[in-house]
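Visitor: have a look at this fold, sequence not included:
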């Protein structure tokens, strides 16, 4: 089986891990954590970063530090991995679900602007969603598969209503938005993941990036159990969300290869796009002209196919030794969020079951890539 995405550990990972063992700095104290934060901030184009235990923990912290709390709503796309919505729920809030655009599969700025104009009214603590009476405390766009959301219009709408923007940039490290580094794209905080299948991995972990030192300082404080000073004194309910030096050591070695990894991911998607361009039903994963996607996952959608047909193709490819996978099941179809307020979702409902992701590890060989292409063409011609 050619796997979907596995870590590429061909750099200095083993050397840096041995350094952790030799020094005994294997927990949350050690030099690699700070080094990783500097590397991530530089790549994101921000002045600072805070490393954390998971990307989901990072989203939770980011939402907390911009003020999301119990009973609030957070505007976000329905088409995302469930961790985005779970982070909202951890705050005691609920998602307000929006559609995505067909050219990017990211949050639809026009739908957001129209809904905010129609349904928001001033409240004592910020804008209130008329249909539910809940305060809208944040906008949470998702950079789908590493493709930037169209943040300029989203941020403009949010700022008109004094609502902060937190970007779920889990897989978008290395992406660019309208010529800008992804951390400069208009969100108060952006959050990356270093999960094992991400382009850059630490085996786990994540990072928040921002130019707002106060927000990052509060996130760091909350992530370290809200401890004050060297004694066991804590000034509020905090979280044990710290990244370990061992995780960061792997992450540092991976960040040294970021540019190469992202270039490889883009080459894989471009190869699939070119080699399947003559197949009538195949459409590449969308890439808008104003973005440079990090191309975390590669693949295509199948125009006019129903869910059963797409599932049968995936099963056939797996029989051929190709780890073809489905796409995220949208939030309005997930049991925990079935009752969340939602705008019309025609693009989300049309596209999510027609997408197939294909092997795209940065260490994939030309022979393996050729096998994937041959298997797909064999099933579709």
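Guide: Perfect, I can see it now. Note that the structure is a prediction, hence the values are computed from the model and not measured.
Visitor: could you use CA atoms for every contact and neighbour count after this?
Guide: Will do.
Visitor: where do the helices of the stretch 1-150 of the chain begin and end?
Guide: For the stretch 1-150 of the chain, helices defined by DSSP state H, counting those that start in this stretch occupy the ranges 13-23, 31-44, 55-65, 82-90, 109-119.
Visitor: angle of the first one against helix 31-44?
Guide: Using axes from the mean of the first three to the mean of the last three CA atoms, to 10 degrees, the interaxial angle of helix 13-23 with respect to helix 31-44 works out to 140 degrees.
Visitor: again, but for the third one
Guide: Relative orientation of helix 55-65 versus helix 31-44 (the same axes, to 10 degrees): 70 degrees.
Visitor: contacts for helix 55-65, please.
Guide: 52, 83-84, 87-88, 90-91, 138, 166, 168, 170, 189, 191-195, 205-208, 215, 218-219, 222-223, 241 (CA atoms under 8 Å, 6 or more residues apart in numbering).
Visitor: what about those residues, which are in strands?
Guide: Residues of the contacts of helix 55-65 located in strands (DSSP state E): 52, 138, 166, 168, 189, 191, 192, 193, 206, 207, 208.
Visitor: out of the residues you listed, which one sits closest to residue 99?
Guide: residue 168 (15.8 Å; CA to CA).
Visitor: distance of that closest one relative to residue 193?
Guide: 9 Å (CA to CA, to the nearest Å).
Visitor: same check, this time on residue 253
Guide: 16 Å.
Visitor: with residue 210 instead?
Guide: 15 Å.
Visitor: neighbour count: these two, which is higher?
Guide: residue 193 (31 against 25; other CA atoms under 10 Å).
Visitor: how many neighbouring residues does residue 268 have?
Guide: 24.
Visitor: just checking, it touches residue 360?
Guide: Yes - Residue 268 lies in contact with residue 360 (CA atoms under 8 Å); the separation is 6.4 Å.
Visitor: between those two, what contacts are shared?
Guide: residue 298.
Visitor: dump the residue contacts of residue 337.
Guide: Residue 337 touches 95, 331, counting by CA under 8 Å, 6+ apart.
Visitor: my guess is residue 245 contacts residue 31, does it?
Guide: Yes - between residue 245 and residue 31 there is a contact under CA under 8 Å: 7.1 Å.
Visitor: more neighbours: which of the two?
Guide: residue 245 (24 against 13).
Visitor: if I look at the more buried one, how far off is residue 279?
Guide: 48 Å.
Visitor: below is an additional structure, to be compared with the one above:
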């Protein structure tokens, strides 16, 4: 069998990317609006910590843009996931279904609750959870009892599914929701990567009982660090705000707290950056789609590798643009990574699958053959909005 011509792939990337940059990062923030103005206002007024008008504005703007009822801003996406799990009642010893193909924060948030990550497979058309395969798997291991869905093999209850919208591409939410209903599972959306992505015309985050967002420096928009919890449920949103503010009871001066909780609130100065970023989100998304279209066009002509495009039902944000090697050429992935990085084009593989990490290697899992194949073939390529 012949080998891929890696230089042809390198040259294709060079044709799309700016020639004047000697080193091109994977995904860098794009500051084109009122970031300096809003941060200066925080400094001038001294409202820099966890209360202030920018926190309120950021939360209301997020809720409006995504179409949910409430948004609660927190310090990062992992904290958002941690609180999401607690809001739906995940307890120590519960199992939570998560894709093995995800960033480690998804599994860590489950572990923070004393719960058990249970790893499930992905599908190549979305890079996210395969609902049909998952349903068949649960048919073989799950038993519905009065208290909920029980894993017959472990004796533990399976409480929830975390659906990760991988690299910004929505999973098949309708099919996954049906699985959740059939097996009495609560759906959480890990939308850390999918701000600006739509499933059948609705923004991601509208199917899960709660949803987590991330605003890390490499996300679609950034607050430096930062995250948010989305929900349609006012009572859950109020509880989320209470839990992320050390469960402090309102009072003019007294420090009274009614439960063990967390100091997870997003500072006003970070929210100020987020407000400015949100104002320019349509322009950022438009630029990213234009970049993705250039990649799709040029890689259409290259044998043995394809540019991953959004599922038919989705309008994706193309957070991280993705090349997918044909299975026959998976062995050349690392050679391509080395070549592109040597030429100043930052590329990277997918995350190491969760079940391969030492702390998670003995946790329950289904057959993960598709995730294992995808891990060996995925290459993320430069995706910053300013590259077009």
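Guide: Thanks, I have it. Since the model is a prediction, treat every value here as computed from it, not as a measurement.
Visitor: so where is stretch 333-341 of the second structure in the first structure?
Guide: Alignment of stretch 333-341 of the second structure against the first structure: residues 310-318, by TM-score structural alignment.
Visitor: now stretch 100-119 of the second structure
Guide: With TM-score structural alignment as the criterion, stretch 100-119 of the second structure aligns to 78-97.
Visitor: which parts of the matching stretch are buried?
Guide: 78-82, 84-91, 93-97 (16 or more other CA atoms under 10 Å).
Visitor: now the counterpart of residue 366 of the second structure in the first structure. Nearest residue, chain neighbours left out?
Guide: Alignment note (TM-score structural alignment): residue 366 of the second structure maps to residue 343 of the first structure. Leaving aside its chain neighbours, residue 343 of the first structure sits nearest to residue 98 (5.4 Å; criterion: CA to CA, 6 or more residues apart in numbering).
Visitor: count of residues packed around residue 21 of the first structure?
Guide: 11.
Visitor: give me the aligned partner of it over in the second structure.
Guide: By TM-score structural alignment, residue 21 of the first structure lines up with residue 43 in the second structure.
Visitor: ok, now residue 379 of the first structure?
Guide: Match for residue 379 of the first structure (TM-score structural alignment): no aligned residue.
Visitor: can you check my assumption that residue 379 of the first structure lies in a helix?
Guide: Yes - Residue 379 of the first structure: assigned to a helix according to DSSP: H, G, I helix; E, B strand; the rest coil.
Visitor: show me the contacts for it.
Guide: 313, 316, 317.
Visitor: and if you look at residue 344 of the first structure?
Guide: Residue 344 of the first structure sits in contact with 98, 99, where contact means CA under 8 Å, 6+ apart.
Visitor: what about residue 34 of the second structure, neighbour count?
Guide: Neighbour tally, residue 34 of the second structure, other CA under 10 Å: 17.
Visitor: go ahead and confirm it touches residue 274.
Guide: No - using CA under 8 Å, residue 34 of the second structure makes no contact with residue 274, being 9.9 Å away.
Visitor: picking up where we left off before, now the match of stretch 333-341 of the second structure on the second structure. Mean distance?
Guide: Compared with the second structure after fitting, stretch 310-318 of the first structure deviates on average by 1.0 Å (mean CA distance after the TM-score superposition for the first structure).
Visitor: what residues sit buried inside that stretch?
Guide: Neighbour-count burial for stretch 310-318 of the first structure [16+ other CA under 10 Å]: 310, 311, 313, 314, 315, 316, 317, 318.
Visitor: then stretch 319-336 of the first structure?
Guide: For stretch 319-336 of the first structure, by 16+ other CA under 10 Å, it's 320, 322, 323, 324, 325, 327, 329, 330, 331, 332.
Visitor: who touches residue 375 of the second structure in this structure?
Guide: 101, 349, 350, 351, 352, 353.
Visitor: tell me which of these persist in the first structure.
Guide: Contacts conserved in the first structure for the contacts of residue 375 of the second structure, counting by both residues aligned by TM-score structural alignment, their matches' CA atoms under 8 Å: 101, 350, 351, 352, 353.
Visitor: make CSV out of those residues and add distance to residue 145 of the second structure and secondary structure.
Guide: Shown next, in CSV, are those (distance: CA to CA, whole Å; DSSP: H, G, I helix; E, B strand; the rest coil):
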residue, distance to residue 145 of the second structure, secondary structure
101, 30, coil
350, 37, coil
351, 36, coil
352, 35, coil
353, 31, coil
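Visitor: give the aligned equivalent of residue 54 of the first structure in the second structure.
Guide: Looks like residue 54 of the first structure aligns to residue 76 there (TM-score structural alignment).
Visitor: for that match, give me its contacts.
Guide: 214, 215, 216, 225, 226, 227, 228, 266.
Visitor: neighbours of the aligned partner of residue 266 of the second structure in the first structure, how many?
Guide: If you follow residue 266 of the second structure across to the first structure using TM-score structural alignment, you land on residue 243. Look at residue 243 of the first structure: counted by other CA under 10 Å, it has 25 neighbours.
Visitor: before we move on, what about the one 4 residues further on?
Guide: Residues lying near residue 247 of the first structure (other CA under 10 Å) number 28.
Visitor: what's the answer for residue 201 of the second structure, then?
Guide: 10.
Visitor: now do residue 259 of the second structure
Guide: 12.
Visitor: ditto for residue 154 of the second structure
Guide: 11.
Visitor: then residue 273 of the first structure?
Guide: 18.
Visitor: quick one: map it onto the second structure.
Guide: Mapped onto the second structure by TM-score structural alignment, residue 273 of the first structure lines up with residue 296.
Visitor: which other helices and strands does the helix or strand containing that match contact?
Guide: Secondary structure assignment for residue 296 of the second structure, by DSSP states H and E: helix 281-299. Contact here means 3 or more CA pairs under 8 Å, 6 or more residues apart in numbering; DSSP states H and E; on that basis helix 281-299 of the second structure packs against helix 6-16, strand 305-307.
Visitor: quick check: which of the ones you listed is nearest to residue 258 of the second structure?
Guide: strand 305-307 (51.5 Å).
Visitor: so which bit of the first structure is the next helix or strand after that closest one matched to?
Guide: Next along the chain after strand 305-307 of the second structure, taking DSSP H and E as the criterion, comes strand 314-315. Aligned using TM-score structural alignment, strand 314-315 of the second structure spans residues 291-292 in the first structure.
Visitor: how would you label the closest residue in space to residue 326 of the first structure that isn't next to it in sequence: helix, strand or coil?
Guide: Take residue 326 of the first structure and drop its neighbours on the chain: the residue closest to it by CA to CA, 6+ apart is residue 356, 5.3 Å away. For residue 356 of the first structure, the assignment made with three-state DSSP gives strand.
Visitor: I appreciate the help and will end here.
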